[in-house]
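# curious how this folds, go ahead:
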Amino acid sequence: MTTFKNRIKLLKYPGWTVFGLAFCNLVVEGGAKNAESVFYLALKNGFKAGATVTSLIFSIGGLMGAIASPLLGKYLDKYGPKKFFAVAGIVILLGWQLSSFSTHMWQLYIFYSFIAAIGHTSVSSFTAMATLSPWFPNTRGTVLGLADSGNPFGQAIFTPLAQILVLSMSWKWAFRIMGLAFFILVFPTNLIFQKPIPKSTESLIVNREREKPFKPYFVKSVWCMVGARGFLSISNQMIRLHILAFFVLSGYGQMQAATAIGLIGMLSVVGRPTIGFLSDKYGREPMFTMGISLQIISICILIFTNDMNNIIPIMMFVLFSGLTDGIGGLILSAKAGDIYPAVQLGRILGFVEIGRGIGIAVGPILGGILFDLKGDYLLAFSVAIVLSGLSIISIWLISVVDKYNHREVQSTF
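Predicted coordinates for the structure are as follows:
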């Protein structure tokens, strides 16, 4: 009877409500970002534009995210998750609906690359991890991994859905329908059910001792995290935005390619919590190294396979990519939760998100430029491999460069 009561009490723990909301937010972020490969091709064909010009829509969005993320992290800490995410839902709705009425490419640079991008960044992994991490201090990697599986879940649902809507209706109606769906997932749920971040003993102590605003850019280990996030994000975005176009150039139909991308998302639903659990058990750096190494292998399979009609290389790419997709941000967020006070996670992860924003800004346009120069994706994907290797080096430097302790953070107050 006591065991049963304990289980009921565990299920009533408010952290699980926050977990569910973080999952929904990441479904939206994953759906929005991964559907970009579908919209990239649709916009490129619709406006009859080049790869570089079309990629610029998503690159500017990444730049806006990089610029805004430290400020968004500050607002999350200041106003709390309920108000923060409710406003984010409204911004997402405005960005997608206004984008659907664009008649010229430059209008998308405003409505999507600026407005919608701010909304996407507001519900991205760094805000989800900042709100969820304090609720589960002893199983941080596992719980963050489970919540982060919302991202590939959104990918699995919205990437094929976007392709269906584009082919059956138009890219404009796809924007309208998906924007409304994203709004419903974010705005009412967070407004009604969201909880304030718990104030731990450590957080209260840090607050009492604080004399100045926290400055994450004075902490060397934070810069290592920015580097790891940035290098990996550039690599991932070079692949992510152009992978559908790569498959189509290789002879696959658009629906087949979108389905393959959706399968990667489905596998990642299993891969992220598994990697999160293993990082709790075996350490953040070893699991980061293993996961990113598998991603490098998956890219090599693509660029060194000449016979694209052979199903085995594609299956291996989907398998390796799916099991490790998105683990970089997950492990880095868990690492930040391990070594920084909960009260500052919004600011710290917001600053680290600069790396991801730079990746989203640089990756698509760099991939487009290299494709326009060479006419294929060999050079672009090779550069992505090198950048992934640099991200592995960066995460190991966190401990080597800084051997973090509480005095380092408190010296920045």
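# CA only for contacts and neighbour counts going forward, please
Noted.
# can you map out the helices along the stretch 301-413 of the chain?
Secondary structure of the stretch 301-413 of the chain by DSSP state H, counting those that start in this stretch: the helices cover 311-324, 327-339, 345-374, 378-402, 406-410.
# for Ile301, find the nearest of those helices.
helix 311-324 (6.2 Å; CA to CA).
# and that closest one, what does it pack against?
helix 254-282, helix 284-303 (3 or more CA pairs under 8 Å, 6 or more residues apart in numbering; DSSP states H and E).
# and for Lys9, the neighbour number?
A count of nearby residues for Lys9, using other CA atoms under 10 Å, gives 10.
# repeat that for Gly389.
Using other CA under 10 Å, Gly389 has 18 other residues around it.
# kindly report the same for the one 10 residues further on.
A total of 13 residues lie near Ser399 under the criterion other CA under 10 Å.
# which residues does it contact?
Contact analysis of Ser399 by CA atoms under 8 Å, 6 or more residues apart in numbering lists Ser221.
# still on that earlier bit, hey, which of the helices of the stretch 301-413 of the chain is tucked in deepest?
Of these, the one with the most neighbours on average (mean count of other CA atoms under 10 Å) is helix 345-374, at a mean of 25.
# let's compare: structure for the following, please.
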Amino acid sequence: MTTIEAPTTQARVADRWPMLQEAPTGPLTRLTAAAAATLFRAATKRLGISVSEDGSPADIVLHRPEELYARLSRHGLIGLGEAYLTGAWDAPELGETLTVLCRDLDGLLPRWAQRLRGVYERRRGEKDLNTPENAREHIGHHYDLSNDFFALFLDPTMSYSAGLFSSLPSTEDLALAQHRKIDRILDEAGVGAGSRLLEIGTGWGELALRAAARGAQVTSVTLSVEQAELARRRIGAAGLGHRVDVELCDYRAVEGTYDAVVSVEMIEAVGERFWPVYFAKIDEVLAPGGTAVIQAITMPHGRMLATRNTETWITKYIFPGGLLPSTEAITDVVDAHTRLRVRSRLSFGAHYAETLRRWDIALREHADEVRALGFDETFLRMWHFYLEYTRAGFAADYIDVQQVTFTRD
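Take a look at the predicted model:
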């Protein structure tokens, strides 16, 4: 497997990645960094995570401990991720180490330190809101990186969401797990010959393809130019262009009436302020007797309330404007703003952990091809950290993924 090297120098990283400017310095930073070092050592020792500062084998190997502690002291968990991006530390088994941390995320800091979060946590501003103008930019930031890049680590279905395996652990082909996930959504929504189906969030077209193969007439909307282009090509190559219309369109602008509405891992990019609008649109376009199914990554309600207004490493580097809902939030919104009612839920977070594990392995195996596309070592480290950080969340049951089926009173 091709390794992902640490960037050559911190200065070079800061030059190409302005968000990774030089680590904070100064008298105050030295004081807070010393406190961060004490808390870091105490937490890792309590959790049984070995730490090395001399290059000897350990769960966490610190190359520039002063930088790590400085970033931790000023930016908390964002600083932990940023220190990984700059190469200040490494972990031979990153996902496993992050899983141990994630299982105790609420207890990593003593209560007195948790009360100081307001000192370093950044509040989210207007640019983080997924208004129609901001939403296109936010979606483009992630999904318009390069179709060739995503093809390097996704399975042939180009599905960028959790697969549903027949059982775990599994050696099953990921494409089969993706088709099982899609087929369950279409079955729950009652999609068959003659169905009018709306898909909010096209991805790269696999769900639309499978729905059209059933004889459905599909309208699929997306804000990603790259995804729309490839989805149209794939649909045309399958000879199903007469059954699928892929539109570059915000979900808020959708019109018409549909027998079924499906949306796979799209709600995470909607934002709390617009959840009522999102579900109201589904309610508005759903025909009498219709069914809606969404697949959503969820988090505990208390954690959602605690973090909904603060910037995280994920929102800063991967999904600007994103927020994971809780199951309670989804239920409260649909009850208050729509005629929709939850009929059933399927929870399969462990399946997402396995999906992410496979994506990360594939990405590292194709690291040279990623470099050939023009991406640098910091980008590779960012994606390795993102995939393993997210996998840890699912492996630790800190976050979940659910298929939620709605009918309308």
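# where does the TM-score land?
Once the chains are overlaid, their TM-score stands at 0.26 when taken by TM-score structural alignment, normalised by the length of structure 2; 174 aligned residues with a CA RMSD of 7.2 Å.
# could I get the helices of the stretch 301-413 of structure 1 as a markdown table with distance to Tyr109 of structure 1?
Formatted as a markdown table, the helices of the stretch 301-413 of structure 1 follow (distance: least, CA to CA, whole Å):
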| stretch | distance to Tyr109 of structure 1 |
| --- | --- |
| helix 311-324 | 30 |
| helix 327-339 | 26 |
| helix 345-374 | 12 |
| helix 378-402 | 24 |
| helix 406-410 | 38 |
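# figure out which of these is closest to Gly141 of structure 1.
Shortest distance between Gly141 of structure 1 and these, using CA to CA, is found for helix 327-339: 5.5 Å.
# now that closest one, how far from the centre of its chain.
13 Å (CA atoms, centre = their mean, to the nearest Å).
# Trp89 of structure 2 touches Tyr69, doesn't it?
No - using CA atoms under 8 Å, Trp89 of structure 2 makes no contact with Tyr69, being 10.7 Å away.
# between the two, who's got more neighbours?
More crowded of Trp89 of structure 2 and Tyr69, by other CA under 10 Å: Tyr69, with 29 against 22.
# can you tell me the element the more buried one falls in?
helix 65-85 (DSSP states H and E).
# which SSE is immediately downstream of that helix?
Defined by DSSP H and E, the subsequent element after helix 65-85 of structure 2 is strand 89-90.
# next SSE after that following strand?
Following strand 89-90 of structure 2 in sequence order, the next helix or strand is helix 94-103 (DSSP H and E).
# helix or strand right after that following helix?
helix 111-114.
# helix or strand next in line after that next one, which one?
Toward the C-terminus from helix 111-114 of structure 2 - assigned by DSSP H and E - lies helix 117-120.
# what is that next one packed up against?
helix 65-85.
# give the buried residues for the helix it packs on.
65-76, 78-85 (16 or more other CA atoms under 10 Å).
# and Asp245 of structure 2, what helix or strand is that in?
strand 244-248.
# same question, Phe39 of structure 1
Per DSSP H and E: Phe39 of structure 1 is located in helix 36-46.
# would you mind listing the buried residues in the helix or strand containing Ile184 of structure 1?
Counting by DSSP H and E, the element that carries Ile184 of structure 1 is helix 171-193. Under the neighbour-count criterion of 16+ other CA under 10 Å, helix 171-193 of structure 1 has 171-176, 178-180, 182-183, 185-187, 189-191 buried.
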